[in-house]
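J.: build me a model from this:
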Amino acid sequence: MSRTSIADLVLRTIEALRDATLPLTMPGSSEMEASRKQLLTQLESRILPHINEDDVPTIIVFGGSSGAGKSTLVNSIVRTEVTQASVIRPTTRTPMLVMHPSDHKVMDDHVLGSMGQSVFAASAIPGVVLVDAPDLDSVDDSNRELSARLLDAADLWIFVTTAARYGDALAWNTLRRAHERGVTCAIVLDRVPRRAMQSVRTDLTKRMVNMGLENAPLFIIADQGAHDGLLPENETQEIRAWLDMIATTNMGESLIDRTTRATLPALRDELLRLADALEAQEHAIQDLKDKALESVQPPLEKLRTNIRHGRFGQGAPTASWLSFASTGGVLSAMVSRNSPRLFDRKRTARDNAVTVTFDILYAALKVALSQALVTARTRANEAWRNDVVDTATLRAQANQEIDIDSIIEKSAQAWKNDLVQITQQVHDHPWLSPAGIASLLGCAAGGISGAISVARNSGIESYIELAREALLACVDDALAELSNVYVRVADEVSVCDSTQLRLRASEYLAHV
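T.: Predicted coordinates for the structure are as follows:
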């Protein structure tokens, strides 16, 4: 594959990685997001620049824990104060990119420049950029993250530690991960008491062998005691000579090629792992939507069962009907005869009586619908709360958007409108006006047996089922509106399609 085609592949991979964010907080997502950022840094800061330019300097990052002496070491290598050493621990500062003025032009547009401050020194080594990175154990989260990004950008990582702290787990774990990713590493052991030189070297060498770093260069700097300024030149002479060799021979190019070759297999594997993580997030979103839809089913089924069995007509609605339909009541004649007597003038009174009864049933229905909606919301919240995804923000958004009172009013009013539409199909009724007929059908659909009998006797029994089905449809819509809020909130979580990452991973097969 030509250099141009490789550069094109890297650019397309960078684009895919920029899109491949992991918006859901779930097991493994933070690690995969860190991996995504790491891959971007490697491609943008290390691999792509070397593909596009032959004369890009070798990027050498000095990293380690606080107090290891990184800044003093960098200053001593270039023999001038280019980066500020501090006695405050942990040190929190801007990364310093130390380079020779001859490298200014080629590094001018390098993405590494956005991560720190460039410093030019005539005593620096042409062909290499020395990066004084923030402490791995900085108290500032952003500095720790920046330090990790700089290590990902390195062609070579020089791990700086001290005789007192070379056993720190954090630094060694970072060193292990860098080695596993194919980053070439060297180790500088600083501030070693001369009497402990041999024992410390022996122990450190054993650690390096166990980690597979037996071929990594090891430099030891003797403890200078309390002092200010640069280290004695003889203490850094070996390191400076090694860096000069990297810059003046093809060693730097070989180092870059070796690091890049070691990175590509891991890059392909990481792309596939990230694609799996994206699919896991897609599945998690679908699972949240399914749980929201499932949460409304039990309260909805209960509501539908009560409607089909006419339970909303029981109690107060039936009592109201009986009070109007008993002997002497305004509805008594309508209950006992098929048609009113001539010159009957009580139609308005009957309309009002049926409407009063319907209003009581209507209120009972709204209470039941409220209970169903509250139960459904509680079930959905609980289902999301117990999910592996951290849904706190999503739940808060959904609950802010849900207006149960509005859903109830809209749904109940929709049923009233449906009753009016159904009534328009009924011919003139002997006892009631169209408004009274609508209320009668509502009472019958709600389960008031006296209203059902009147509807049957007056030939409009067939419309009761229409009224009941309309009510069922309205409560379906009400519960669906609630669940759809959760679905909509989940849908607003944007997860990139994993296809592009898998395609890019397949294209790296030729390099594995």
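
J.: rest of the way, CA atoms for contacts and neighbours
T.: OK.

J.: packing partners for the helix or strand harbouring residue 324?
T.: Using DSSP states H and E, residue 324 maps to helix 316-325. In terms of contacts (3 or more C-alpha pairs under 8 Å, 6 or more residues apart in numbering; DSSP states H and E), helix 316-325 is packed against helix 332-336, helix 347-385, helix 449-457.

J.: try it again at 6 Å.
T.: Applying 3 or more C-alpha pairs under 6 Å, 6 or more residues apart in numbering; DSSP states H and E, one finds that helix 316-325 makes contact with helix 347-385.

J.: please tell me how far residue 274 sits from residue 268.
T.: According to C-alpha to C-alpha, to the nearest Å, residue 274 and residue 268 sit 10 Å apart.

J.: another sequence for comparison is provided below:
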Amino acid sequence: MTTQPTAVLDTFAEHLRALDLPLPLEGADRARADVSAALSQLGDHVIPRLESLDAPLLAVIGGSTGAGKSTLVNALVGEVVSRSGAIRPTTRRPVLLHHPADEPWFTGTRILPDLARVQMVGESGDRDPEAPGAGDTTGDVDPATSLALHAESRIPQGLALLDAPDIDSVAAGNRELARQLLRAADLWLFVTTANRYADAVPWEVLRTAAERDVTVDVVMNRIPEGTGVSEELSQDLRDMLEQSGIEVTRLFLVPETELDEQEMLPPAVVTELQRHVSRLAADAEGRGRIARRTLAGAVTALASSTRQIAEHAGAQEAERQRLRQEATDAFAGSRERIDEALGDGSLLRGEVLARWQDVVGTGELFRGLESLVSRIRDRVGLAISGRPAPSVAAEQALGTGLVHVVIDETARGAERADAAWRATASGRFLAKGQDLSRVPESFREEVAAGIRAWQGDVLELVRQEGSDRRTKARVLSLGVNAVGVALMVVVFASTAFIPTGLEVGAGAATAVVGQKLLETVFGDEAVRRMARVARERLTARLDALVAERSAAFLERLDALGEAGSDEQLEADADALEQLAHEIRETA
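T.: The predicted structure is shown next:
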């Protein structure tokens, strides 16, 4: 066997604990239950058994409601140690009976670490806490989360009996606890009755035993008197077991028997079962074979379950990526439309155009420049109103127009993303409790601040480019704000910064004026460089603003935590299968 066989299991357990399957996909509930069951079995049985193959064998006594499990346990011990009765559920706190010398194996958390230990103390010695007059030394402990330990010298050393709750209990907690205990067993002693052995629930549980290659002994209880009845019922049960592929080591038959005043069975009816338990406890080699067989079967079953869990992990990751892509695509469309508005000159209409023409018409841009600009001014002609207005007003109008474009387009992106998410169960799960399509007031303020910051970038760019004496004089004669507005107009007019095909119309003419003005002040090459830098800085700020708006969606995905790796789980399954093979080889 591998040098550190539990290392495989420890790594596997870490991967399971890190696994998150939050989205409501088909089969996700079952997958989450499988993860929980796998972790439970690792801690309750597989890891502790692999670490201590010489520990006492744990035989769990399970079965349906009213099958007589507790009565059978009491008969094996020879006194009432587990409560039985007509009111259901009867057995709530499981009772583990062991030889006093085996006590160290069970008082700690070697197996079933999540169940608190309760030591039994009563007037007649160690007693079941739920038997009449019994008490415990740990106070009021929840029976569904605790395990009653009963040291009993009549239990042979090397084997322990665990009386489990009903597998079909009316209490959901008891049903799950029963299955947890059966997963922790080295050996099943399954109890049924002559009139209920064909019930669906016991067979479902028995099939899981077959899947995990658990050693199973079956007790058919309360067999009616009559010639040939016992033979007929037992044969029918054997046939059903064989047809279901369930291998049973031994089948014990207990006749319908009247109980005494202490609700005890006559010792004679369980003699064969007592002898079997004693022989098994005395056969160390036989116990080892059973322990290894069940352990190998449990590890193999874990490998199979892990592959199914891996499929669900992969489906969850694919769904996360799909939801992320839907949100990303929605806002990518918004970003593209913002760029279109910047590049097609649409921002140079309305209020922006009026304020820009006011700046041009006052002569503010042409004071002290060569006649080239004057000729450009003449070409603009009637498009210029001549009304005096400060260049700051044009700057503000440009900023306001861009803010409206950003808010409108990101709002449309949010509506598209929200609609796409709400079309699927997983998207509705993420959007639940929030109106992700609503534009927060804080975002409006962020957009306005971002655009103002970019305009500040443009003005700083103008100052830096006009640092030499001659250019600085020209910039100062026009005003930094006026030159800055001209650069913004160029950026908004065309992505290529050369407004070809737009020579007609007031908006196009003003864009030409802005570019020619800048070329006169800084030169053609410098204008192209300034426009490129200004556009890059605007692009970066717009990217950040759109990303900020899309964050409301993406953060919902990020809040799900790290998804488990299906490839990692597949590798775990391979390692588990190899470990199971090694366990069988050493058996």
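
J.: after superposition, what is the TM-score?
T.: Between these two chains, after superposing, the TM-score reads 0.81 (TM-score structural alignment, normalised by the length of structure 1); 495 aligned residues with a C-alpha RMSD of 3.9 Å.

J.: still on that earlier bit, and the helix holding residue 324 of structure 1 with helix 449-457, angle?
T.: In terms of direction (axes from the mean of the first three to the mean of the last three C-alpha atoms, to 10 degrees), helix 316-325 of structure 1 departs from helix 449-457 by 60 degrees.

J.: can you map out the strands along structure 2?
T.: 57-63, 95-98, 116-121, 135-136, 146-151, 159-163, 187-193, 215-223, 250-255 (DSSP state E).

J.: now the longest one against strand 57-63, angle please.
T.: Translated: strand 215-223 of structure 2. Using the same axes, to 10 degrees: strand 215-223 of structure 2 against strand 57-63 is 40 degrees.

J.: hmm, who's touching strand 215-223 of structure 2?
T.: 187-194, 248-256 (C-alpha atoms under 6 Å, 6 or more residues apart in numbering).

J.: ok, now the second one?
T.: When contacts are taken as C-alpha under 6 Å, 6+ apart, the neighbours of strand 95-98 of structure 2 outside the stretch itself are 148-152, 155, 160-163.

J.: repeat that for 7 Å
T.: 82, 147-152, 155, 159-163 (C-alpha atoms under 7 Å, 6 or more residues apart in numbering).

J.: same deal with the fifth one?
T.: Residues outside strand 146-151 of structure 2 that contact it (C-alpha under 7 Å, 6+ apart): 93-100, 103, 115-120, 126.

J.: then the first one?
T.: Residues external to strand 57-63 of structure 2 that are found in contact with it (C-alpha under 7 Å, 6+ apart): 69, 158-164, 166-167, 181-182, 185-192, 202, 287, 291.

J.: burial count for residue 409 of structure 2?
T.: 19 (other C-alpha atoms under 10 Å).

J.: ok, residue 228 of structure 1 next?
T.: Neighbours of residue 228 of structure 1 (other C-alpha under 10 Å): 9.

J.: same thing with the one 10 residues further on?
T.: Residues near residue 238 of structure 1, counting by other C-alpha under 10 Å, number 14.

J.: one more: residue 183 of structure 1?
T.: Residue 183 of structure 1, neighbours per other C-alpha under 10 Å, totals 25.

J.: could you tell me where stretch 199-214 of structure 2 falls in structure 1?
T.: Using TM-score structural alignment, stretch 199-214 of structure 2 lines up with residues 168-183 of structure 1.

J.: give me the residues contacting the matching stretch.
T.: 64-65, 155-156, 185, 211, 259, 262-263, 266.

J.: at 8 Å what do you get?
T.: 64-65, 136-137, 151-152, 154-157, 159, 184-185, 211, 213, 259-260, 262-263, 266 (C-alpha atoms under 8 Å, 6 or more residues apart in numbering).

J.: that older thread, looking at the contacts of strand 95-98 of structure 2, which is nearest residue 537 of structure 2?
T.: The closest of the contacts of strand 95-98 of structure 2 to residue 537 of structure 2 turns out to be residue 147 (C-alpha to C-alpha; 67.4 Å).

J.: which of the contacts of stretch 168-183 of structure 1 fall within helices?
T.: The helices, defined by DSSP state H, take in 151-152, 259-260, 262-263, 266 from the contacts of stretch 168-183 of structure 1.

J.: I'd like the contacts of strand 95-98 of structure 2 written out as a markdown table, with distance to residue 41 of structure 2 and neighbour count added.
T.: Shown next, in a markdown table, are the contacts of strand 95-98 of structure 2 (distance: C-alpha to C-alpha, whole Å; neighbours: other C-alpha atoms under 10 Å):
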| residue | distance to residue 41 of structure 2 | neighbour count |
| --- | --- | --- |
| 82 | 25 | 27 |
| 147 | 16 | 25 |
| 148 | 20 | 25 |
| 149 | 20 | 23 |
| 150 | 23 | 27 |
| 151 | 25 | 21 |
| 152 | 27 | 22 |
| 155 | 25 | 20 |
| 159 | 20 | 23 |
| 160 | 18 | 24 |
| 161 | 18 | 26 |
| 162 | 16 | 25 |
| 163 | 18 | 28 |
